[in-house]
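> All I have is the shape, not the residue letters:
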């Protein structure tokens, strides 16, 4: 009866919830832009006020200062910690989300002002942060409001951990999680994150795995300054030529990583895992729509998804120090930095991966016989994350999906990385569930980011019903 009453309330008050999202989207909380740093603080205050109005016990944690690329020092936005309920007989669910957003300008190609929420004729709520991650964060607040206004007791205690730097590396968050593991987070029974998306556009999913990412900078340095190619071309070892030669040996055009030993670390496929690919709601048309053309390497859905989720990939990202403006410039750059990353999977060890890359790149550079100098460094080595879809936390979420959407959810992994999942899992020793609200075509970091009204409202119902289901299981 309580679940039905809750879901009915959400349906009837959806316009109020859309208005709440409208107010949040209007705050341009772009963490990566120093000019918008005050807006990130303002967004944090917005959430503090919303939570306090619902009776939450709220505290904020100051994370100190940020050295912004050596150009200036900025205040880091606070972590918002909020608690609703402290009944020792109930389970405590930790909800993580972030209130900062990616940059967005009308001139980037947006059809509307990115910081004015617009609902189009397809009932899509268009605006920066609507799907990533303001809509999902507000979905949890909507759940609390619905129970409060109905006079219904929440079936669990809820703790919120909301940060304002997720789009800029989550600076300071890991330290706080480990510091508070036996303090603020000590009574947490499970963690839930709604900061990812459905596999496609029609069917909900539960996500139980993410790839890690190791990012590399390959620096090759030669002459003391940039040189004229007409005077010095053909007389010196050119750093750019060396860089192209080495980077061409990293990955083949069909996506195969050429660094020896990488695939030796990859966990073997089990029959159980193989079976999970049989009924997923995804087609090659979904891939073509997301990419904008048909440049896919693999010709069947299973292979596409396996190479997106459970096999490593190596991508070349750019070259720092090279001429890149329009027009002609006959310069030989004195130093260039090639940037590439490897997405890692179970059972790859980030430290071992770095060792393999450093040895291989060094060997390939030495084969050139160049008199330039080379340095290869890993700037970031986030590990992969994997949970079990059979864990009671996931079973509860699956039942909630069936209640709200009348279908069994797809069980998916994702190719991207959400480092905080691993931090919570390692620090708290608790199960982490990824319970997405938005669709696979929301365009979270792109122009015209949107969250369908139906996903926002049904997603709010899902979050609430999940709390009722997880209250019944043994975690």
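Done, it's in. For clarity, every value in this text was computed on a predicted model and none was experimentally measured. Residues are numbered from 1 along each chain as shown.
> Please count neighbours and contacts with C-alpha atoms only from this point.
Fine.
> What sits closest to the residue nearest the centre of the chain if chain neighbours are left out?
Centroid check for the chain by CA atoms, centre = their mean gives residue 418 as the closest residue, at 4.4 Å. Spatial nearest neighbour of residue 418, excluding adjacent residues (CA to CA, 6 or more residues apart in numbering): residue 210 at 7.2 Å.
> Included below, for side-by-side comparison, is a second structure:
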């Protein structure tokens, strides 16, 4: 498709100059999108209408680029209080169907977390506001900015009347922040139609590890979330009347939770590390190459001391080793002041972040066996019940896959540096769902800086990240096409 690297660079130069020249237009579009309060977390009719409006805006934007656009009716969501709310449609769009070109599909979401000025925002959350090159607004980095960066890259080729080097597809949803309701069903239905020609899937829904150095993400941890209930009776007790003559549920629960992890972060559940894949020398080299100032990172998190003293150890325990966190207790007195109550029943909540090759059902059995053993040794008359309420597998990609090679080359061309090859310690279920259901290559290609504040107050994307990110996606198209020649 391309006669020489020089012609490819010349084409990229033209596209990049177009993106640079039209950056105010691209920022204005982001401003228009941020202005839509597409909050999917709060189940309110007004907000669902806003998400649907956002989906319509994106579909119209893609049609004006010349894309074929289908909107998938997702039906309604039945809420526990009996009300029914529409599930926003999913957008399926495509430009090009040349069998000689690779086909790459971009997944993104256009819904956002709740935001209000009184929560601590310095600007109006649904008004994109630029301060010192930072574009503040809810959804700026998660995920409206990256979705638009991909569209900007495509639009530059279209505006210059240049042939798109790849076939491009879009899969855009509006319920990611609420758990991607019904998404997996759409993937299964479209596997042999919309996705049949797709070679690669790109997700840009996470962040760099740095403020200035780009990154590619090749793995995320899974999550097993547990509840452990200890019950004596439905009513609470007065400690002056009953203290000292019964097994207190809170004491039992504290002992159970305290048996899960030690002060060094080591999980104490027998067998939990048996399936964790060993660290390879290639991995060690990748961790050593990552650009992270541990002191600066510690200061930015306002933590006095981490459990580990080296960059490599900290990153490995964030990304490629399991961790156990205790999250809270239902039924306990947690208000200000003193109250001499003995809770009649309490529920503890904790989770284990899973890594390759851990299995959620195996972990469930190990945790239940361990807690039952600890509880039996207390000889308590209370009743205990353990439940795993969530079990999401980890995701890991092959960094030797063509799209990772193309993305690294594109980053090197646009940003002038090799990217950090990173994992993410959190759980991003959609990557694993795409990989498992479609059996396609999935890559996470973040654009946002580490301090973008997704989900928090004062979320932003830097203008530089947004505009250079649009260029790097264009470079990625060209590099991917070259690798498929």
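Structure's in. What do you need? None of these values were measured; they are calculated from a predicted model.
> what span of structure 2 lines up against the helix or strand where residue 459 of structure 1 lies?
When elements are assigned from DSSP states H and E, residue 459 of structure 1 belongs to helix 453-470. Residues 463-480 of structure 2 are matched to helix 453-470 of structure 1 when aligned by TM-score structural alignment.
> Same check on stretch 246-253 of structure 1?
Residues 256-263 of structure 2 are matched to stretch 246-253 of structure 1 when aligned by TM-score structural alignment.
> ok, now stretch 203-215 of structure 1?
By TM-score structural alignment, stretch 203-215 of structure 1 lines up with residues 213-225 in structure 2.
> these two touch, right, the residue nearest to the centre of structure 1 and residue 207?
No - the pair residue 418 of structure 1 / residue 207 is not scored as a contact, 11.5 Å apart, by CA atoms under 8 Å.
> Would you work out how far apart the start and end of the match of stretch 246-253 of structure 1 are?
Distance across stretch 256-263 of structure 2, first residue to last, is 15 Å (CA to CA, to the nearest Å).
> quick one: contacts of it?
Stretch 256-263 of structure 2 is contacted from outside by 267-269, 324, 326, 348, 371, 374-375, using CA atoms under 8 Å, 6 or more residues apart in numbering.
> give the contact list for residue 112 of structure 1.
Residue 112 of structure 1 touches 106, 118, 448, counting by CA under 8 Å, 6+ apart.
> are any of these buried, and which?
118, 448 (16 or more other CA atoms under 10 Å).
> As CSV, the contacts of residue 112 of structure 1 with secondary structure and distance to residue 454 of structure 1 would be great.
Compiled in CSV, the contacts of residue 112 of structure 1 are given as follows (DSSP: H, G, I helix; E, B strand; the rest coil; distance: CA to CA, whole Å):
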residue, secondary structure, distance to residue 454 of structure 1
106, helix, 26
118, strand, 15
448, coil, 17
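> can you put the contacts of residue 112 of structure 1 in TSV and add distance to residue 185 of structure 1?
As requested, the contacts of residue 112 of structure 1 are arranged in TSV below (distance: CA to CA, whole Å):
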residue	distance to residue 185 of structure 1
106	40
118	37
448	36
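> Name the nearest of the contacts of residue 112 of structure 1 relative to residue 226 of structure 1.
Ranked by distance to residue 226 of structure 1 (CA to CA), those are led by residue 106 at 36.7 Å.
> what comes up buried for the match of helix 453-470 of structure 1?
So, applying 16+ other CA under 10 Å, buried residues of stretch 463-480 of structure 2: 463, 465-480.
> Now residue 10 of structure 2: which helix or strand?
Under the criterion of DSSP H and E, residue 10 of structure 2 resides in helix 5-21.
> Which strands and helices lie in contact with the helix or strand just after that helix?
The helix or strand immediately downstream of helix 5-21 of structure 2 is helix 23-34, counting by DSSP H and E. Applying 3 or more CA pairs under 8 Å, 6 or more residues apart in numbering; DSSP states H and E, we find helix 23-34 of structure 2 packed against helix 145-159.
> Understood, closing this out.
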